[in-house]
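Participant: just coords:
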């Protein structure tokens, strides 16, 4: 294994908190155990009733079990420190895990469509509906509690894998609710073909959930811009109590699991010494990382100022000022992500 990378002096870095790691691992194991219990219950209900809707619900639970197992691996892998081969850490495995789970949901939706259409063509037969309803309601309640808890743990610990897993479990609650409605209609009307129709509706719902998970994971893997995070960073810069540093520009941020890696350029007075500029920028980095409320690292690159920057420079005693200062002005996010941080003339 490649040696871990030591953070540079100017980097503001934070490793995953140990208590967060313990909570993530516990949540992933609880998710796996709960998924196994629900899967066994649903398959027993299918064997008992012959309900295509319960079979489709059980097939979807297989995905829960496989996804929970992959989540355990992903969370352990994501917790590994950055090394020479992976200088930004291993957190992006969580996005791969979410995409994998979305793909599994698509597969489950396809299996549900296949089973439902086959049942409609062959002629559905459902029996012992009351027992099936009891099993479905019990599985739904268990998944509701489990999904809510796993998603909450994911949000509180910053785990994309657990959030996706919790969302998936909660989507299973909706499919189970569909089973309850379908079996209830069959019991009260005696129309057996309502059962596979409900299964088809659940397949559509699952396909939608799978698409959303894959889309969001792909956006994260492709480092799509996070406007809310950029706004927090720009707001922190605008409020920073550091004189002489102006016009943050080329602001970029990427996510790697629950860690964020931010870099940007700032203008510093051209007459400052390297040490003076470095100390000021390190103070600004720490301020921005604290105020923007993210876990990860922030690195600011130094650019020497020029005459266009003078108008927004708040440095009182400047021997190289070329134009009068109008005082420091607030930057917009659009200016901060641009090439200069300066408003267009």
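Facilitator: Everything's here; your move. Quick caveat: nothing in here was measured; it's all calculated off a predicted structure. Numbers count the residues shown, from 1 in each chain.
Participant: going forward, measure contacts and count neighbours with C-alpha atoms only.
Facilitator: Noted.
Participant: Next secondary structure after the strand or helix carrying residue 186?
Facilitator: Using DSSP states H and E, residue 186 sits within helix 160-189. Moving toward the C-terminus from helix 160-189, the next helix or strand (DSSP H and E) is helix 194-221.
Participant: Counting by contacts, list what that next one packs against.
Facilitator: Packing contacts for helix 194-221, counted by 3 or more C-alpha pairs under 8 Å, 6 or more residues apart in numbering; DSSP states H and E, involve helix 52-78, helix 93-122, helix 160-189.
Participant: What are the buried residues along that helix?
Facilitator: 194-207, 209-211, 213-214, 216-218, 220-221 (16 or more other C-alpha atoms under 10 Å).
Participant: rewinding a little: redo the helices and strands packed on helix 194-221 as a markdown table? Include mean neighbour count and distance to residue 32.
Facilitator: Formatted as a markdown table, these follow (neighbours: other C-alpha atoms under 10 Å; distance: least, C-alpha to C-alpha, whole Å):
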| stretch | mean neighbour count | distance to residue 32 |
| --- | --- | --- |
| helix 52-78 | 24 | 5 |
| helix 93-122 | 21 | 14 |
| helix 160-189 | 23 | 10 |
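Participant: Alongside the first one, take a look at this:
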């Protein structure tokens, strides 16, 4: 958690410095196009500040009021960031549209382009670093902040190209027109972040994570694990919570059942890229399971195995044993 906080602090400090640089570029050029980038930099600072708090809160231990921990605050952090980005984009579109009808002259656009180009390069490098660390540390907050900085790099690159065009082309409307286009792009980016955060807060299934779990279980399944079904995955910050049913031979005693459950838990936590808490409900096998059961020397087998049942998204997430259609 200390590493996460350090990354966010660095992002916050860099965001403040770059915000001041961008506003200096605006006051040099008085370009609406530059103002789009400067306005978004305010969002960078606010988002990084809130991200720092959310990382701190997510690191707090579970308590009686939060039995699954505080990790979901990271989704709320991303929601705030996406909302702020969208608001900034809407304001930029409105101001740019106004200035299309009431244009004004811009100044020293090449100087402004150089300043914006440098800030964009810094944001791009920091953004790629944060995305990489966010995936490594399983932090949606750090990854979202990194993607926001990449968006800022893209808009800054567009700004540099646009400012060069403004310098060489005698069209006063070009500054405002380009700022409107960038504003629309910023709104779309903000919407995507809000959509992702709402999905997390609503416990929307993360199919990438579930597919990875299914792959691990298929590759290292034991013959004792007759089937897995009713699997549900919920992400709480950097941790994953999974409920599932595991069908085992009905002649296993409680100690053997406990051992098999522990093996599933141990396997996933060793092979998956995210810390996982399992709640596994065990079901006894039924005679109808025999045709896909691989258990050797089974004393209660009613028919030979005749089919290999691969675990898939379809059969592992249903609340039914595999023979139940």
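Facilitator: Now that the structure is in, tell me what you want to look at. Just so it is clear, the structure is predicted and the values come from calculations on it, not from any experiment.
Participant: Now the TM-score, please.
Facilitator: The TM-score (TM-score structural alignment, normalised by the length of structure 2) is 0.93; 325 aligned residues with a C-alpha RMSD of 1.8 Å.
Participant: follow-up on the earlier one: what residues in structure 2 pair up with the helix holding residue 186 of structure 1?
Facilitator: Using TM-score structural alignment, helix 160-189 of structure 1 lines up with residues 140-169 of structure 2.
Participant: how far is that stretch from where the chain is centred?
Facilitator: Centroid displacement of stretch 140-169 of structure 2 relative to its chain, using C-alpha atoms, centre = their mean, to the nearest Å, is 21 Å.
Participant: Within its local environment, how many residues does residue 216 of structure 2 see?
Facilitator: Using other C-alpha atoms under 10 Å, residue 216 of structure 2 is surrounded by 15 other residues.
Participant: Also residue 345 of structure 1?
Facilitator: When counting by other C-alpha under 10 Å, one arrives at 3 neighbours for residue 345 of structure 1.
Participant: Could you do residue 208 of structure 2 as well?
Facilitator: Close neighbours of residue 208 of structure 2, defined as other C-alpha under 10 Å, add up to 8.
Participant: Looking for the alignment partner of it in structure 1.
Facilitator: Under the alignment (TM-score structural alignment), residue 208 of structure 2 pairs with residue 228 in structure 1.
Participant: post-alignment, the helix or strand harbouring its match versus structure 2, mean distance?
Facilitator: Residue 228 of structure 1 belongs to helix 227-238 when assigned by DSSP H and E. For helix 227-238 of structure 1, the mean deviation from structure 2 after alignment is 2.5 Å (mean C-alpha distance after the TM-score superposition for structure 1).
Participant: residues contacting residue 300 of structure 1?
Facilitator: By C-alpha atoms under 8 Å, 6 or more residues apart in numbering, residue 300 of structure 1 lies in contact with 263, 264, 265, 266, 281, 285.
Participant: Recalculate using a threshold of 10 Å.
Facilitator: Applying C-alpha atoms under 10 Å, 6 or more residues apart in numbering, we find residue 300 of structure 1 in contact with 10-11, 248-251, 262-267, 278, 281-282, 284-285.
Participant: my guess is residue 85 of structure 2 meets residue 149, correct?
Facilitator: No - here residue 85 of structure 2 does not reach residue 149: they are 11.4 Å apart, not a contact under C-alpha atoms under 10 Å.
Participant: Residue in structure 2 paired with residue 117 of structure 1?
Facilitator: Residue pairing (TM-score structural alignment): residue 117 of structure 1 is matched to residue 97 of structure 2.
Participant: er, residue 41 of structure 1 actually
Facilitator: In structure 2, the residue matched to residue 41 of structure 1 (TM-score structural alignment) is residue 21.
Participant: What is the burial count for that match?
Facilitator: Count around residue 21 of structure 2 with other C-alpha under 10 Å applied: 18.
Participant: Can you report how many residues neighbour the closest residue to it other than its chain neighbours?
Facilitator: In space, and not counting its chain neighbours, residue 21 of structure 2 is closest to residue 115: 7.0 Å by C-alpha to C-alpha, 6 or more residues apart in numbering. Residue 115 of structure 2 has 20 neighbours, counted by other C-alpha under 10 Å.
Participant: which residues does residue 115 of structure 2 contact?
Facilitator: Going by C-alpha under 10 Å, 6+ apart, residue 115 of structure 2 touches 18, 21, 22, 23, 24, 25, 26, 109, 156, 160.
Participant: one step back: export the helices and strands packed on helix 194-221 of structure 1 to JSON lines and tack on distance to residue 238 of structure 1?
Facilitator: Shown next, in JSON lines, are these (distance: least, C-alpha to C-alpha, whole Å):
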{"stretch": "helix 52-78", "distance to residue 238 of structure 1": "33"}
{"stretch": "helix 93-122", "distance to residue 238 of structure 1": "32"}
{"stretch": "helix 160-189", "distance to residue 238 of structure 1": "30"}
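Participant: Nearest to residue 294 of structure 1, out of the ones you listed?
Facilitator: helix 160-189 (14.6 Å; C-alpha to C-alpha).
Participant: Residue 69 of structure 1 pairs with which position in structure 2?
Facilitator: So residue 69 of structure 1 corresponds to residue 49, using TM-score structural alignment.
Participant: Likewise for residue 269 of structure 1?
Facilitator: Taking TM-score structural alignment, the alignment pairs residue 269 of structure 1 with residue 249 from structure 2.
Participant: nearest residue to its match other than its sequence neighbours?
Facilitator: Spatial nearest neighbour of residue 249 of structure 2, excluding adjacent residues (C-alpha to C-alpha, 6+ apart): residue 285 at 5.2 Å.
Participant: Per the alignment, name the residue of structure 1 opposite the one you found.
Facilitator: So, by TM-score structural alignment, residue 285 of structure 2 is matched to residue 305.
Participant: can you tell me which residues contact the one residue sitting closest to the centre of structure 2?
Facilitator: Residue closest to the mean C-alpha point of structure 2, counted by C-alpha atoms, centre = their mean, is residue 140 at 4.2 Å. Residues near residue 140 of structure 2 by C-alpha under 10 Å, 6+ apart: 71-72, 74-75, 77-78, 131, 134, 146, 196-197, 200, 237-238.
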